[in-house]
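Asks: All I have is the shape, not the residue letters:
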């Protein structure tokens, strides 16, 4: 319990003393509250005696004099120092929709719902469109990496800043928080244009369009009058290139795909994707399934020193951000806090993502072996903990501290207390 309170203490500088006390109560109440994580449910657990006015907690989220960027900075610097102290800082970026019904929710709009949409049908839903950057953490037990949020923005309808613009702003912020560190961002193809103007010390890995217009590098100046050429001869598109390449142009690579080693055939070439960046070459990687079951895939990176296996592995690890979104919505109830006005909706969503990162940080430090969960008869092959297991361990520690403080120290109560804690751990 003290370890989690110490993590909350990282954000103390961003609050006054009274507001920090409310922040601590809300975060612990968010973890321990059963059922839907409304602000009222958090208060019921964190402040059952009513030490503060009920509306003080709502005002804190909606109008409190504190800034979310300071909370992100304190947590991001701690996470990087703890889990990525050396080497390149691996990041991932994507956007997600936090569902909210109603026409009077500040910042909400109707956006494409990526979870429910398919190639044949696009589904739209109302809510907050969040652009999130996460830190990729390799857990000590191996397997799939863990994505922990380190920055977030809300993209509004008719916003002059696009989702790509929000991502670029956050990247610049993170680079400023981590002076001297190399950053590498992975994102899906929608964020490919980030390669136009990356901050110093930042590289990007993305999926490339099948019909991307590629060129050879600009030829050397001839000494003739006139403006020099900015691009060379036109090259085939990635899809055309993969069809015309002979089999000998591909090499075999052993790729780490979320903890599993997979064999792929790869072809690497440096090209100029003129639409994305007019002066900087990108490294194109064509990935082929040796068995011919999966279609060819195409990735690019602005890192000129990255190998094919590293590029593919980085992009595969990007899937962890999708797991982060699912866990924040389903296990933490990130869509549940009923704060609708002014800064309330955006702050509530940001706090849920902040708490997701804080929970994983606490768990990785206090349970490095990951053995806190009980194997289920229907899930015999489970070998690593999930976020729900981490949340249950934290909930158990917080409830244990509260119950112990209110209980008599008699041996007869031990079995009852342990059974109660086990139930509370997975009650929410």
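Replies: Arrived safely, thanks for sending. Everything numeric in this text was worked out from a predicted model, so none of it was measured. Residues are numbered from 1 along each chain as shown.
Asks: Could you use CA atoms for every contact and neighbour count after this?
Replies: Noted.
Asks: now stretch 297-314: how far from the chain's centre is it?
Replies: 20 Å (CA atoms, centre = their mean, to the nearest Å).
Asks: Take this one as well and set it beside the first:
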């Protein structure tokens, strides 16, 4: 039996009913072991770190991932509701980041793997391909009180196989925006009555996708916009008695690339929250238009042009499907998208994403979303363990660290788990040895910060 800190038990009770009683006991061992284990997050590594090397029925822990009956989607719903209750006030919009990442995996038995552009290793000059699995992840972008910055907390991740995968199985192929639309619709149903703001990159600047999002009440999307997009004025009112079909659009507006060079463009200076927790003075021009390209009906958008006074950043255009949103707020919301990339890096560096070895289709569909969701769960554990107290940031004589990062957060949770979870599932032999408290604390501190 696991003996866990009381505050962690209270968090886990939100997810207990999603499992049967027997599977839940095995799942808890996998969960705590995934937090404590350094390096690879394989089932074998987790059992070793939990003191279960002599467990003869080890296959039961593998079956939690590849055979047991439980719903990843239900766990995602419970995680999202818990995150919103803890970190988002009832009168504030729920800001959601949407992006995809490639999990580099090889192996002939991994059916859904494909060949994709590696977004990390590629650049404008070099195109790097990689084998792996493509995941679309939705994350809650919210300020963490003790970190004093916005974190991206994953709660729903979906595998998006390649077109070749669907062709070989005679299945209808779903594009990235098809999967994204289903994810947004699911979250819309999970959080009835809440305003949702979806932030994504230019991959999701697709007319039919934006049209669907704009028709959901209380939901808006923010993405990049091409400088050569075809924008139009609203359609004029139909004259009485006029024959023919109703006009969909009015006269064409100048391209955004032309507005950048037009001296008549009205620019306003704003001091904006920028990348890296800094502020930056930028010039902004904005307006409303219909973005139209046959055969998709036009989408009403607010476009925003951003120009850097210092010339360090190239001019950028954004769009928002909420016509009443403030231009400066749109830019600051979009800047939050960078925290999604930070989370993708953190889960690889500290939670072992890309080190798992499952090849069963069901285990693959469950393991990577679970490791991504573990980032959010560790954050919740830390929030509950701190109980509004100051975060004890690790210090050294040569490095003064003012704010905690995720590595500190993971270490804090581990420091509470090692004295309880580890020794409670270790050998039943009553033999003990005594070690000085200073040495014990040093061992725990070293293990807690192990990558």
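Replies: All right, it came through fine. In this text, all values refer to a predicted model and were calculated from it rather than measured experimentally.
Asks: gap between the aligned residue in structure 1 for residue 120 of structure 2 and residue 187 of structure 1?
Replies: Under the alignment (TM-score structural alignment), residue 120 of structure 2 maps onto residue 115 of structure 1. Per CA to CA, to the nearest Å, residue 115 of structure 1 is found 17 Å from residue 187 of structure 1.
Asks: Between these two, which is the more surrounded one?
Replies: residue 187 (23 against 12; other CA atoms under 10 Å).
Asks: ok, now which ones touch that one?
Replies: 92, 93, 94, 204, 205, 206, 207, 315, 318 (CA atoms under 8 Å, 6 or more residues apart in numbering).
Asks: What's the match for it in structure 2?
Replies: So, by TM-score structural alignment, residue 187 of structure 1 is matched to residue 200.
Asks: ditto for residue 61 of structure 1
Replies: In structure 2, residue 61 of structure 1 lands on residue 65 (TM-score structural alignment).
Asks: Next: residue 203 of structure 1.
Replies: Using TM-score structural alignment, residue 203 of structure 1 lines up with residue 220 in structure 2.
Asks: Would it be right to say that that match lies in a strand?
Replies: Yes: under DSSP: H, G, I helix; E, B strand; the rest coil, residue 220 of structure 2 falls within a strand.
Asks: pretty sure residue 211 of structure 1 is touching residue 235, no?
Replies: No: applying CA atoms under 8 Å as the test, residue 211 of structure 1 and residue 235 come out as separate, 11.1 Å apart.
Asks: For these two, work out which one has more neighbours and name it.
Replies: More neighbours surround residue 235 than the other of residue 211 of structure 1 and residue 235, with 16 against 11 (other CA under 10 Å).
Asks: Give the aligned equivalent of the more buried one in structure 2.
Replies: In structure 2, residue 235 of structure 1 lands on residue 253 (TM-score structural alignment).
Asks: Contacts only, for that match.
Replies: So residue 253 of structure 2 contacts 230, 231, 232, 233, 289 (CA under 8 Å, 6+ apart).
Asks: and if you look at residue 233 of structure 2?
Replies: Taking CA under 8 Å, 6+ apart, one finds 249, 250, 251, 252, 253, 289, 290 in contact with residue 233 of structure 2.
Asks: Need the single longest helix in structure 1, by residues.
Replies: helix 344-366 (DSSP state H).
Asks: Now do it: which range of structure 2 does it align onto?
Replies: Going by TM-score structural alignment: helix 344-366 of structure 1 matches residues 363-385.
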